[in-house]
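# all I have is the shape, not the residue letters:
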């Protein structure tokens, strides 16, 4: 499973927006393109999608720009990915609606895909934009005040408890 480049760019872009919005209030696409290295047409395309999904508010014209529609702590990685790629579904049988799977009627794995899909989506939903946008000092290997949320997620994925991670 791999995120599309657009979803990856949206995460990078939203992270940069979260770092700026507390300071400057509004951003413009050119500034965001310059800071992230994402081409301006791609930034503009993503602003449209993220705005349609309700993750950012966009204002046109002089003094316009965009800003996060809610606090970074209330926006998850899953929210950003779904804004760009649609619902997170690992297989077609997890998606509601019509499926084109030829083995669906005889598949013994199908009942488990909802659980697996829920776990993947839950892991992505458990990572906030605030934790993604925290600036970690490179020399400390990423440790910092916001690192604990990502470390806790990593420990859950690996099957460790938070206490084991902090010990």
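Okay, I see it. If you're wondering where the values come from, they're calculated on a predicted model, not measured in any experiment.

# alpha carbons only for contacts and neighbour counts from here, please
OK.

# the residue in the chain sticking out farthest from the centre and residue 117, how far apart?
Each residue of the chain has a distance to the centre, and by Cα atoms, centre = their mean the biggest one is for residue 106: 34.7 Å. Remark: distance between residue 106 and residue 117 (Cα to Cα, to the nearest Å) = 20 Å.

# what of residue 18?
From residue 18 to residue 117 the distance is 28 Å (Cα to Cα).

# between those two, who's got more neighbours?
Legend: neighbour count by other Cα atoms under 10 Å for residue 18 and residue 117, higher for residue 18 (23 against 17).

# ok, and here's another one to check against it:
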């Protein structure tokens, strides 16, 4: 079974919570303790996730008395694949797909070596086509919420 780590799931939850107060430089900042309280995720875990997301440029820290964290861009422009890579590393089904040399006993005689590449590419493409906003839904993303509220009027 292919599964993402709990940290990746938590990263999406934290980003969705950050989106409630807006994204980008104009967005309000939220503290790690505040995010932990709002999401129900332990504070040390939230801090760890924020550090990973910050290293990937998905969130930014703001220093000072009113400091905290905010998104660097709106959720609809953040592919899920970027969050996965930020937290779990490169997306690869097997060690040989991610370029790991010497990580398999049968590497020299493997009949399917290199054949996983199209499968891996398809998974990357699919995950790049889903944004964090798609997962967060209208309640957590102002831009998505505004579009959703217009949908009934546009259908008429």
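In hand now; what should we look at? Nothing here was measured: the structure is a model prediction, and the numbers come from that model.

# quick one on the thing from earlier: so what corresponds to the residue farthest from the centre of structure 1 in structure 2?
In structure 2, the residue paired with residue 106 of structure 1 is residue 109, using TM-score structural alignment.

# centroid residue for structure 1?
Most central in structure 1 under Cα atoms, centre = their mean is residue 77, positioned 2.4 Å from the mean C-alpha point.

# which residues touch that one?
Contacts for residue 77 of structure 1 (Cα atoms under 8 Å, 6 or more residues apart in numbering) come out as 11, 124-129.

# now residue 52 of structure 2
Shown in contact with residue 52 of structure 2 (Cα under 8 Å, 6+ apart): 86-87.

# please report how far it lies from residue 23 of structure 2.
Distance from residue 52 of structure 2 to residue 23 of structure 2, by Cα to Cα: 18 Å.

# got it, and residue 13 of structure 2?
Residue 13 of structure 2 is 15 Å from residue 23 of structure 2, by Cα to Cα.

# which strands or helices does the lengthiest helix in structure 1 pack on?
What stands out as the longest helix in structure 1, according to DSSP state H, is helix 5-24. Other helices and strands packing on helix 5-24 of structure 1, by 3 or more Cα pairs under 8 Å, 6 or more residues apart in numbering; DSSP states H and E, are helix 29-36, helix 40-52, strand 65-68, helix 77-85, helix 129-133.

# figure out which of these is closest to residue 111 of structure 1.
Minimum separation from residue 111 of structure 1 across the helices and strands packed on helix 5-24 of structure 1 (Cα to Cα) falls at helix 77-85, 22.7 Å.

# show me the contact partners of the following helix or strand past the closest one.
Downstream of helix 77-85 of structure 1, the first helix or strand assigned by DSSP states H and E is helix 110-125. For helix 110-125 of structure 1, the external contacting residues (Cα under 8 Å, 6+ apart) are 76-79, 88-91, 93-94, 104, 153, 157.

# all good on my end, thank you.
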